[in-house]
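**Student:** Okay, here's the prediction I keep looking at, along with the sequence it came from:
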Amino acid sequence: MNSLGTIVSVNGPVVRARAMRTFGMREMVRVGKLNLWGEIIRMEGEEALIQVFEDTQGLHLGEPVIGTGRSLSVELGPGLVGKIFDGIGRPLDTLFELEGAMLSRGVKTVMVNRDSMWDFTPLVEVGETVSGGMLLGAVQETPLLEHKILVPPNVEGEITFVHQGGTISASDIVATIKDPYGNTVDVPVVQVWPVRKPRPYRERLLPNEPLVTGQRIIDGLFPIARGGVAAIPGGFGTGKTVTQHQLAKWSDAHLVVYIGCGERGNEMTQVLEEFPQLKDPRSGRPLMERTILIANTSNMPVAAREASIYTGITIAEYFRDMGYHVALMADSTSRWAEALREISGRLEEVPAEEGFPAYLPTRLAEFYERAGRVITLGGNEGSITIIGAVSPPGGDFTEPVTRNTKRFIRCFWALDKSLAGARHFPAINWLESYSEYAREVEDWFAAHVDPKWGEYRDRVRELLAEDEKIQQVIRLVGEDVLPDEQKLIAFTAFLLKNGYLQQSAFSDDAYSPPEKGFAILDLILHFYEKASELVKRGVPLSLIRGGKPVLEITHIRERTSEEITNEISGLKKELDAFLDKVGSERKATRGRG
């Protein structure tokens, strides 16, 4: 029999109920006659405080609160990929079929359609001994993703029944396991897991393999490791959402979980319209065949926004346990933190800095620490890479959410409003950004891209840092007073910014594999070394930088990855011929003098 309480106060999304002693902390409840979904977040003797995931308008005192006996959980099984869910895991297409465009409150639905049919292939036999995380069988969920049915983490024993294969429905039993105590456990196709409880794994691995993103400034200067955590902070209009879209589209993750957490509805609409039309760069298949979307926009209930982060990370952990590399995009954690602040205010908790709750750092840590590259319970390698956008008011990186986020992440891609204003995208500031993974993934890049990757990265960062000092002088007294050596550094930095760091999201250059980026870097640094020798010999920089092959350097990035090798090889020969000609002509002129 379900527990029954009574509403005694309603304060926005927070409801206080009495006669709640038999309820449990974090238990899901149905609130009022509308059966709104809620979660108990505080127990005070006979009373409980409930955060309601739907609009509480119209609730009355004295209405019932009914317990469900379970915590906020998600259904995990085939049928998740390619779908769009709200913050508490309800599929939006199903809600639309049930209610139309204007959704009613209190709608009860399932994440995975029980009528769905799949072609199941068993991978174990009766009599085998299995333990949590081991593989029972698989279904081909999409052409890009094989969905693996696993033994639940807390189950082990001997298989006494296994589905023989062929067509299977989402409501079927895959296997029956007899545990060491003689109890039998049925393993269904669809399993349930509480979202606030991390799924277990066997061992955490070092983050020494990169998540290749196809964005040159990231892969070349500020790489992120598989299983790593990164933040993209930036003010309004700096390109946070577009950058995350790029990472979702082009990163070499097996699966992308994209959480639209509190962002504007038109931005989420853009995602919903774009993703079904996009092609996966490696397979040519629709990108949605390896994408799951969580949509909880700014006009949706604030409590569900707080839950959406946990819904997304739990789904990501489920696919990680299958041995997949998952990329999770959270856009944005600032809006999530604002939801925490609003609920905390309704609870009348003592506020910390700027009104945020004192437990904000703890909640951020709980979220980011669920990332990682691991050995799963089944013995496979899987990872979750978390990339969270942060929206500091006015672009102030010292505000609490950005500052506390920096405590728990190791990769910081700082977006710059001045770069965005100059139409330089991605607007990642190369001086304020950093990656602590660079040294850990250097061996991988050396083995798979070029042994000089680390050396080139250091050299580029040095040139950009020197250029910043030179630009300060130029702003004060102009460029004419500088010696040619410094002018050359400034000009090389110009080539780096426009020929390498800049990358349009709406052109054929939107995806740039590391090999292409390194080839461009090699060309620019080759020019710098050759030009430095000429400048040291007294050749004026004005004779060097005006040549057609030099100007062509900034356009080479527009070539496709297939063309780039031959194009750069040809351009390098033209560049060498031009610079040799300038040097010999200058030498001849001096000889006649």
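**Tutor:** Perfect, I can see it now.
**Student:** C-alpha from now on. contacts and neighbour counts both.
**Tutor:** Will do.
**Student:** in what helix or strand does the nearest residue to residue 322 once chain neighbours are set aside lie?
**Tutor:** Of all residues not flanking residue 322 in the chain, residue 148 sits nearest, at 6.1 Å (C-alpha to C-alpha, 6 or more residues apart in numbering). For residue 148, the element it lies in under DSSP states H and E is strand 145-150.
**Student:** so how far is that strand from its chain's centroid?
**Tutor:** 22 Å (C-alpha atoms, centre = their mean, to the nearest Å).
**Student:** list the helices and strands the following helix or strand past that strand packs on?
**Tutor:** Remark: after strand 145-150, the chain's next helix or strand is strand 157-162, criterion DSSP H and E. In terms of contacts (3 or more C-alpha pairs under 8 Å, 6 or more residues apart in numbering; DSSP states H and E), strand 157-162 is packed against strand 129-130, strand 173-178.
**Student:** quick one: the strand holding residue 148 to strand 173-178, angle?
**Tutor:** Orientation check (axes from the mean of the first three to the mean of the last three C-alpha atoms, to 10 degrees): strand 145-150 against strand 173-178 gives 30 degrees.
**Student:** how about strand 145-150: buried residues?
**Tutor:** Going by neighbour count (16 or more other C-alpha atoms under 10 Å), the buried part of strand 145-150 is 145, 147, 148, 149, 150.
**Student:** Now do the strands in the stretch 51-200 of the chain.
**Tutor:** Using DSSP state E, counting those that start in this stretch, the strands found in the stretch 51-200 of the chain span residues 64-71, 73-76, 84-85, 117-122, 129-130, 135-142, 145-150, 157-162, 166-169, 173-178, 184-188, 191-194.
**Student:** The structure to be compared is supplied as follows:
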Amino acid sequence: MSTGKIIRVAGPLVEAEGIPGAKMFDVVRVGHERLIGEIIELRGDVASIQVYEDTSMIGPGAPVVSTGLPLSVELGPGLISSIYDGIQRPLDVLALQGNRLARGIEVPGLPRDKKWRFTPRLAVGNEVEPGDILGVVKENIVVEHRIMVPPGVKGKIAKIEEGEFAVDETIAVIETEAGPRELTMMQRWPVRRARPYREKLAPDRIMTTGQRIIDTFFPIARGGTAAIPGPFGSGKTVVQHQLAKWADADIIVYVGCGERGNEMTDVLNEFPQLRDPRTGEDLMKRTVLVANTSDMPVAAREASIYTGITIAEYFRDMGYNVAIMADSTSRWAEALREISGRLEEMPGEEGYPAYLGSRLAEFYERAGRTRCLGQDGREGSITAIGAVSPPGGDLSEPVTQNTLRVVKVYWGLDSALAYRRHFPAINWLLSYSLYNERLDEYFRTEIGEEWVNLRRRAMRILQQEAELEEIVRLVGVDALSPRDQLTMEVARSIREDYLHQNAFHEIDTYTSLNKQLALLRLVLTFADVGLALLEKGMDIQKILALTIRERIAQAKYIPEDKTEEFTRLQTDLEQLAKDTELAGEVL
């Protein structure tokens, strides 16, 4: 370790000189309280240090000690169900110090006093390479933690033991060309460097979310990227909570990056009480939380997003499908802007640093579906979903625009929909998914050709409604032809009976793809029935007054296992088109 001294303090930015061998992104300890910081700029003998804690009462002359190592996270058993701050300090341990985090506390990311049962999968004499699974630890009833050979280690197993070990105890010895290498269950990895993989694969499989507007109209592929921009109060956090609860992912990494404390409190209170629909266990048993709220130091906010994506990459390397939620990247970008300003860098648009776009791209590019390192050829994926909080809902601001250049799915939230209590408040006319065409083949194979046709038809009806609304505003709905009036009513049914979803309803909160197909089929079959009855001379008002419409509206509350209810309702609808007299009887 090398020591220098502080020459200037400007909030979370500290300048120090005389640190021998200082390198970019080295971690340093600042002041007598040993606050953690990171070197982010070098000018000759002067190092600019981003400090991740409050720098009050620290002034020129205080010591700075370099560790010579980059900011890294500890990866191993104990990650699942943990709650960390932005630099991987476990908040449940820090909470024992009081309501406010004390400065300078050094707590390891993984507990050293807990023993884990390690079961080898390989034996002495086996040749191993980076990514090979040495053995497994049953971290909990849901997650099997796979202990892998670290990157850069290749050779023959000279020793491997079964038993109970702490994460820093030796479980195996590998004979490498450089000599014997002792391996533990823990790896350290620098957060700003992506973990290696063998090959990146095409994102051609859907990550189901159970949210009808997303899965049907704007799906996201496994290994894909999505953004949720929207003004204050439009439901960004609600959508991300829903995705964290119901997304078809093995592991969830939720990064609360600079949002208000009460939003993270909701996560901390809700998740331990929620039942995972995949396993029936607590949702926290497959979740890692990184909680860095708006009242924590701004510099740690900037690091939290890298901490989260590195943890996600580690589980991806085991062969898991991981979903990472970043709430929100706007707060992370604001931290970049503040640090950049203190470094006196040339500002870009609206004061953000000129490299904002490249930093966002670096984050989202670490998502993807990959063939992992290791001889077994396993696959894993990271699906990255970032909320964006543009000031005043202005989607032309730099963070939103730079994000949309990178991501493939745009779920645009609309405050007008939110004020009408339509959730999720995703605007179907503004949003898009660039995975639609790629995923159409998946839907045709797994769900059926009908899915793609129904989706396209439903979107056409919603677009027609938007065009007809201009006429309705001018001359009223009665001026429309009966056919157009039917179109307006079918569009309303799509919006209210299909796209509107109650996150707090036991049944409506999640909808499988098969149930989504059944619901959409019902709505569009009613459109066909209405056209058939119009052609037979029935008055449009009588068609719109059919009591079966109420049954269609209530169909989303039918449990998933009651498939016979959907079949009966579909049969009744089709019978109406054939029998005009029956249609009159059910008025």
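**Tutor:** Here it is on my side, so go on. Note that the structure is a prediction, hence the values are computed from the model and not measured.
**Student:** which bit of structure 2 covers the strand holding residue 148 of structure 1?
**Tutor:** Mapped onto structure 2 using TM-score structural alignment, strand 145-150 of structure 1 covers residues 143-148.
**Student:** contacts for the matching stretch?
**Tutor:** With contacts defined as C-alpha atoms under 8 Å, 6 or more residues apart in numbering, stretch 143-148 of structure 2 is touched by 76-77, 130-139, 185, 285-286, 318.
**Student:** re earlier: mind checking which of the helices and strands packed on strand 157-162 of structure 1 is nearest residue 462 of structure 1?
**Tutor:** strand 129-130 (54.3 Å; C-alpha to C-alpha).
**Student:** Now do the equivalent of residue 426 of structure 1 over in structure 2: how many residues are near it, please.
**Tutor:** In structure 2, residue 426 of structure 1 lines up with residue 424, judged by TM-score structural alignment. By other C-alpha atoms under 10 Å, 26 other residues sit near residue 424 of structure 2.
**Student:** what residues are up against residue 424 of structure 2?
**Tutor:** 213, 235, 239, 418, 499, 500, 501.
**Student:** about what we covered before: just flag the most distant two among the contacts of stretch 143-148 of structure 2.
**Tutor:** 130 and 285 (27.3 Å).
**Student:** ok, the two, which is more surrounded?
**Tutor:** Neighbours were counted for residue 130 of structure 2 and for residue 285 using other C-alpha under 10 Å; residue 285 has more, 22 against 19.
**Student:** if I look at the residue mapped onto the more buried one from structure 1, how far off is residue 4 of structure 1?
**Tutor:** Residue 285 of structure 2 maps onto residue 289 in structure 1 when the alignment is built from TM-score structural alignment. Distance from residue 289 of structure 1 to residue 4 of structure 1, counting by C-alpha to C-alpha, to the nearest Å: 43 Å.
**Student:** just residue 478 of structure 1 next, same as before
**Tutor:** Taken as C-alpha to C-alpha, the span from residue 478 of structure 1 to residue 4 of structure 1 is 77 Å.
**Student:** what's the single longest helix in structure 2?
**Tutor:** helix 449-475 (DSSP state H).
**Student:** State the span of structure 1 onto which that helix is aligned.
**Tutor:** Under TM-score structural alignment, the match for helix 449-475 of structure 2 is residues 451-477.
**Student:** returning to what we had before: among residue 478 and residue 4 of structure 1, which residue is more densely surrounded?
**Tutor:** With neighbours defined as other C-alpha under 10 Å, residue 478 of structure 1 and residue 4 compare such that residue 4 has more, 19 against 11.
**Student:** Next, the contact list for that one, please.
**Tutor:** Contacts of residue 4 of structure 1 by C-alpha under 8 Å, 6+ apart are 19, 20, 64, 65, 66, 67.
**Student:** If we use 6 Å, what do you get?
**Tutor:** Residues near residue 4 of structure 1 by C-alpha atoms under 6 Å, 6 or more residues apart in numbering: 65, 66.
**Student:** Just the endpoints, please. Distance across stretch 167-175 of structure 2?
**Tutor:** 21 Å.
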